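Colleague: Next input, structure requested:
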Amino acid sequence: MTKAIKLLTALPPPQRERMMALAREVSFPEDARIFESGDRADRFWVIRSGAVSLTQQVTPLQQITVASLGAGDLLGWSWLFPPYEWDFGAEAFSPVRAYEFDAGSVLTLCEDDPRLGIVLVRSVAEILAHRLETTRGRLMDHYALHGRGAL
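Modeller: Predicted coordinates for the structure are as follows:
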């Protein structure tokens, strides 16, 4: 498995400073739903402290955790791609402090600073590849555990 990349540390210092100028500090109490699958994705977060569970609704009555995120992790990437809706739900597993970024402001910054845009998109792509690998493993474990893993 590849090592998880941290978005803010992946950015060169000048671009990181420009991004952080857009950041707003927010917090979520334990058990707070941060977003739901299908809702409009117009922001994202970098977790400062605490833990967030990414969830997927498997059946109307069952949801599973497909990823657990912690300090330094990117929460939310659907703001980059049409139809700009969350693919998963997110819930604070513990009290969470995070930097919140408005997607429109970040996209405008990327247009003004193409180097930042390239580094940001590459970093998000690496994060997505890592998450896909992790999620695939969790789903395989889930289905194998419940007897649905056999072909």
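Colleague: going forward, measure contacts between C-alpha atoms and count neighbours the same way
Modeller: Noted.
Colleague: What residues sit buried inside the longest helix seen in the chain?
Modeller: Longest helix of the chain, by residue count under DSSP state H: helix 114-145. Taking 16 or more other C-alpha atoms under 10 Å as the basis for neighbour counts, the residues of helix 114-145 that come out buried are 116-117, 119-120, 123-124, 126-128, 130-131, 134-135, 138, 142.
Colleague: let's see this one next to it:
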Amino acid sequence: METTPLSEVLAGHRFFHSLDPAYREVIAGCAGQERFQPGSFLFREGEPADRFYAVRSGRVALEMAAPGVGAMIIDTAEAGEVVGVSWLFVPYRWQFDARAVEPVGAIGFDAVCLREKADADPRLGYALMKLFAEVLIRRMQSARVRLLDLYGDGRSGTPADRVRG
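Modeller: Presented below is the predicted three-dimensional model:
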């Protein structure tokens, strides 16, 4: 069992490395170690977004249900990354599924606890928002690349139409 204080564990996590050490100490009070086996869900679309996870080991697939296709992976997260941004935005519901692809070790954060701390200290809230804005931008860029892969050179029609082409 790991005895390193969570604030120190956070200091070694790429996502939190630039966060002021005092803020890492504050948010560590909202966190705990968690493990997920392959195939298990960290969260499911539509459920309350009451946590987010800093991945320490393993890989997590972010998925969405596509009619007629089933689960589509829209992005993945590995050690040093985080999953879950819906906890920041009303109505606090997950927009995607997050599923462990490999055994995952993560730090889970209580969203209500973090929002209360961020509301009480706007500087902390701003620091967290800047970190999560980077995640949102990266995920949008990833989605853009996936759409370009899916729809190719931008010609009109469906991918199936272009194959028949």
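Colleague: what's the TM-score for these two chains?
Modeller: After superposition, the two chains reach a TM-score of 0.87 (TM-score structural alignment, normalised by the length of structure 1), with 145 aligned residues with a C-alpha RMSD of 2.0 Å.
Colleague: now the longest helix of structure 1, how far from the chain's geometric center?
Modeller: 9 Å (C-alpha atoms, centre = their mean, to the nearest Å).
Colleague: Stretch 111-126 of structure 1 too?
Modeller: The gap between the average C-alpha position of stretch 111-126 of structure 1 and the chain average comes to 16 Å, counting by C-alpha atoms, centre = their mean.
Colleague: whereabouts in structure 2 does it align?
Modeller: On structure 2, the counterpart of stretch 111-126 of structure 1 by TM-score structural alignment is residues 119-134.
Colleague: ok, now stretch 77-91 of structure 1?
Modeller: When stretch 77-91 of structure 1 is compared against structure 2 (TM-score structural alignment), it corresponds to residues 85-99.
Colleague: again, but for stretch 45-59 of structure 1
Modeller: Under TM-score structural alignment, the counterpart of stretch 45-59 of structure 1 in structure 2 spans residues 53-67.
Colleague: now what about the match of stretch 77-91 of structure 1, what contacts it?
Modeller: The set of residues that contact stretch 85-99 of structure 2 without belonging to it, under C-alpha atoms under 8 Å, 6 or more residues apart in numbering, is 38-52, 60-64, 83-84, 111, 115, 132, 136.
Colleague: taking those one by one, which sit in helices?
Modeller: Counting by DSSP H, the members of the contacts of stretch 85-99 of structure 2 that fall within helices are Ala111, Arg115, Phe132, Leu136.
Colleague: And those residues, which is closest to Cys30 of structure 2?
Modeller: The closest of those to Cys30 of structure 2 turns out to be Ala111 (C-alpha to C-alpha; 7.9 Å).
Colleague: any chance you could map the strands in structure 1?
Modeller: Using DSSP state E, the strands of structure 1 run over residues 24-28, 33-35, 43-49, 52-59, 62-69, 74-75, 89-92, 96-102.
Colleague: The second one vs structure 2, average distance?
Modeller: I take that to be strand 33-35 of structure 1. Here strand 33-35 of structure 1 is compared with structure 2 after superposition; its mean distance to the aligned residues, by mean C-alpha distance after the TM-score superposition for structure 1, is 1.7 Å.
Colleague: Which strands and helices lie in contact with that strand?
Modeller: With contacts defined as 3 or more C-alpha pairs under 8 Å, 6 or more residues apart in numbering; DSSP states H and E, strand 33-35 of structure 1 has these neighbours: strand 89-92.
Colleague: With the third one instead?
Modeller: Using 3+ C-alpha pairs under 8 Å, 6+ apart as the contact criterion, the secondary-structure elements in contact with strand 43-49 of structure 1 are strand 74-75, strand 96-102, helix 103-112.
Colleague: buried ones in that strand?
Modeller: Arg43, Phe44, Trp45, Val46, Ile47, Arg48, Ser49.
Colleague: any chance of these in CSV, with distance to Ala90 of structure 1 too?
Modeller: As requested, the buried residues of strand 43-49 of structure 1 are arranged in CSV below (distance: C-alpha to C-alpha, whole Å):
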residue, distance to Ala90 of structure 1
Arg43, 13
Phe44, 11
Trp45, 11
Val46, 13
Ile47, 12
Arg48, 16
Ser49, 15
